[in-house]
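Could you work out the structure for the sequence below:
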Amino acid sequence: MAPSTVDEGMTPIVTPEQPGAVELGTGVLPGATTPESWHREYGSVFARNVTVATLTPVLPDPADATGTAVIVAPGGGFRSLSMQNEGWDVARALADRGVAAFVVKYRLRQTAPELEDFATEIREMLSGPPPAHRKDPVGSFAGLDAQITDARAAFAWVRSHATQWGLDPARVGMVGFSAGAMLTLATALAGEDAEPAFIGSVYGPMSSFDVPPDAPPLFIALAADDPLFASSGFGLVESWHAAGRPVEFHYYERGGHGFGMYPKETTSTGWFEAFISWMTMHGLLARSAARE
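Next comes the predicted model:
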């Protein structure tokens, strides 16, 4: 019997295979009572109620490997994770360019067990006032302890396997989407020993931040018609630039929110090639000595 499609186009699915996924050892989300579940929406695959963080490696052909690695953080408002469009598809595209990619399935805030009730929660969230993390990303870092811990563990795990896979520990970066972009910024600015070598924020918060003098190079992509973040100015760009740190900003006329790896008839689809060009400019796609 085929699963029934519920409101918002969400269809429950069985947990898909996640080849090579490893637990990050950060424990079970405190107070969690609802088990992890998965659904399909917008032609993509989503996870929610993630209580145990994992990392899924997507490795390049050894003949093409550059030694650079990227931790990929999908978005979903910290209530779900767009594992396909903003996770696996991004990782595969990076691996095709010789970059080792690692999709982090970080722990999430608990939502309703039933998909119909979750759809209602999302409708109410979108029709209500903006969530705190959207209005004040810096102030909400304190509420992301579990997620930042997961990101730190992901960096530690990748670096601990650097020799095994010919990775350069000094060339491990992170790219995130929406809430994953916020987690990427939080990891760079408050992640202590994570110390990403470079970061990418794709349709994430644009608020000003207190940027340290050793902040990593930052790539930003945003559409001007993004309903969540396009009306909050360009403080993120300005604060990175004011700190004297490298920043590149692509502001697309159209694309909306959540374009990720979806093929669209807008120039926002070019964000990935722009990201690859930016990485190339920084020497990140040149073969590292770690590969020799």
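
rest of the way, CA atoms for contacts and neighbours
OK.

ok, which stretches of the protein are helices?
Secondary structure of the chain, counting by DSSP state H: helices at 89-96, 115-127, 132-135, 145-160, 162-165, 179-190, 235-242, 271-281.

Next, format these as a markdown table and append mean neighbour count and distance to N49.
Shown next, in a markdown table, are these (neighbours: other C-alpha atoms under 10 Å; distance: least, C-alpha to C-alpha, whole Å):
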| stretch | mean neighbour count | distance to N49 |
| --- | --- | --- |
| helix 89-96 | 21 | 21 |
| helix 115-127 | 14 | 10 |
| helix 132-135 | 17 | 19 |
| helix 145-160 | 22 | 13 |
| helix 162-165 | 14 | 30 |
| helix 179-190 | 26 | 15 |
| helix 235-242 | 18 | 30 |
| helix 271-281 | 16 | 29 |
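
Here is a second sequence; please produce its structure as well for comparison:
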Amino acid sequence: MPTLAQQHRLQRALGLLASALLLSACASAPKGSTAGVDAEPKVYSLYDVTRSADIPNGRASDDLETVRDAANPDTFLMQVTLPSMTAYLPDPANATGTAVVICPGGGYRGVSIVKEGYEIARRLNREGIAAFVLKYRDPLDATMTDKKFGPLQDVQQAIALVRENADAWNVDTDKVGVMGFSAGGHLASSAAVHYTDPVLERWPAGQLRPDFQVLVYPVISFQDDIAHKGSRSNLMGEPIDPRWQQYFSNETQVTEATPPGFLVHAGDDGSVLVENSLRYYQALKAHGVSAGMLILPTGGHGFGMRNPIDWFATMTQWLHEEGF
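Okay, here's the model as predicted:
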């Protein structure tokens, strides 16, 4: 028999799913307005260095960063060498104290910094949430001594920096979460399940644990049957080492101490199979971790905020009910 606490969490999850079904039937597309967002975003070097060799786990390299298609307004950065985060702070009169480190997607070969970064940050600001868009390094042998840990190192550094600067940024250190899209969802979930294994000596595990995780069409598993093999290969290289395949199959790394999570996925996603979200949700529930999930009927992959259903509204409802 489940405990009363487990029953309560299950009832709350079912309530969220019911709300999601209602939104599926009648919700309209989110508007692009940024009303109420006054502060200009500021870019911060993640390690306060200007050379890749000075980054822990870094190798001496030129700055290799390029833009895939300069004419496309949805900027997609490739070969990111020097990581940074862009801080979007809400109007202090509207600030809730909650903060989110955003990990855009890109298959671990780039960063979709606008559609899955800046646009999300502005919407979070409208809800009084501080947002930090992470431009994490692409895993490259040319710039890292061990590329499979470079992105995880960067997200752990970002979480710790948000907490370290909480007073200046009007952030509650107990309300710092991560949000990720596609391969950025893999990175965000890696932060959620691997915080007990810091990849930077500077930070203790307690400083690195996200308080919650929001994963949108995330890559979760590196298991052969549902893996997004491009993301897996870009992060780990070939041939695949079974030890690290298991380590980065994040559905297998969930424990009772994993932070609560909310997942969004389109059922017709032909790039990252919806089974990634389903398995992660099941793993969270199996370990008694509070979780919500919204499966959209359509949208494919990579829609960001541009889906006919306002998934963001359900997500913010979940944050409210979780106390964030």
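
Let me see the TM-score of these two.
After superposition, the two chains reach a TM-score (TM-score structural alignment, normalised by the length of the first structure) of 0.74; 234 aligned residues with a C-alpha RMSD of 2.3 Å.

coming back round to it: quick one: the helices of the first structure as CSV, columns for distance to V58 of the first structure too.
Shown next, in CSV, are the helices of the first structure (distance: least, C-alpha to C-alpha, whole Å):
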stretch, distance to V58 of the first structure
helix 89-96, 6
helix 115-127, 29
helix 132-135, 30
helix 145-160, 12
helix 162-165, 11
helix 179-190, 18
helix 235-242, 30
helix 271-281, 17
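
Now do the buried residues in the longest helix along the second structure.
Taking DSSP H as the criterion, the second structure has its longest helix at helix 4-26. Neighbour counts over helix 4-26 of the second structure (16 or more other C-alpha atoms under 10 Å) mark 6, 9-10, 12-13, 16-17, 20-21, 23-24 as buried.

With stretch 214-223 of the first structure instead?
215-223.

Show the contacting residues for the aligned partner of Y281 of the second structure in the first structure.
In the first structure, Y281 of the second structure lines up with V237, judged by TM-score structural alignment. By C-alpha atoms under 8 Å, 6 or more residues apart in numbering, the residues touching V237 of the first structure are 206, 208, 247-249.

coming back round to it: and which of the buried residues of helix 4-26 of the second structure is nearest R126 of the second structure?
Among those, L23 lies closest to R126 of the second structure (C-alpha to C-alpha), at 20.0 Å.

roughly how far apart are the closest one and V214 of the second structure?
Relative to V214 of the second structure, L23 of the second structure is positioned 18 Å away (C-alpha to C-alpha, to the nearest Å).

Just confirm Q110 of the first structure contacts P35, I think it does.
No. Using C-alpha atoms under 8 Å as the test, Q110 of the first structure is too far from P35 to be in contact (9.1 Å).

Between these two, which contacts overlap?
What both Q110 of the first structure and P35 touch, as defined by C-alpha under 8 Å, 6+ apart, is the set 49-50.

quick one: which of these two has more around it?
A direct count of neighbours by other C-alpha atoms under 10 Å for Q110 of the first structure and P35 places Q110 higher, at 20 against 13.

Near the closest residue to the more buried one other than its chain neighbours, how many residues? Count them for me, please.
Counting by C-alpha to C-alpha, 6 or more residues apart in numbering, Q110 of the first structure lies nearest to N49, which is 5.2 Å off, once chain neighbours are set aside. By other C-alpha under 10 Å, 24 other residues sit near N49 of the first structure.

List the buried residues of stretch 169-177 of the first structure.
Residues of stretch 169-177 of the first structure classed as buried by neighbour count (16+ other C-alpha under 10 Å): 169, 171-177.

quick one, what contacts the nearest residue to D63 of the second structure once chain neighbours are set aside?
In space, and not counting its chain neighbours, D63 of the second structure is closest to T81: 5.6 Å by C-alpha to C-alpha, 6+ apart. Applying C-alpha under 8 Å, 6+ apart, one finds that T81 of the second structure lies in contact with 52, 63-65, 137-138, 143.
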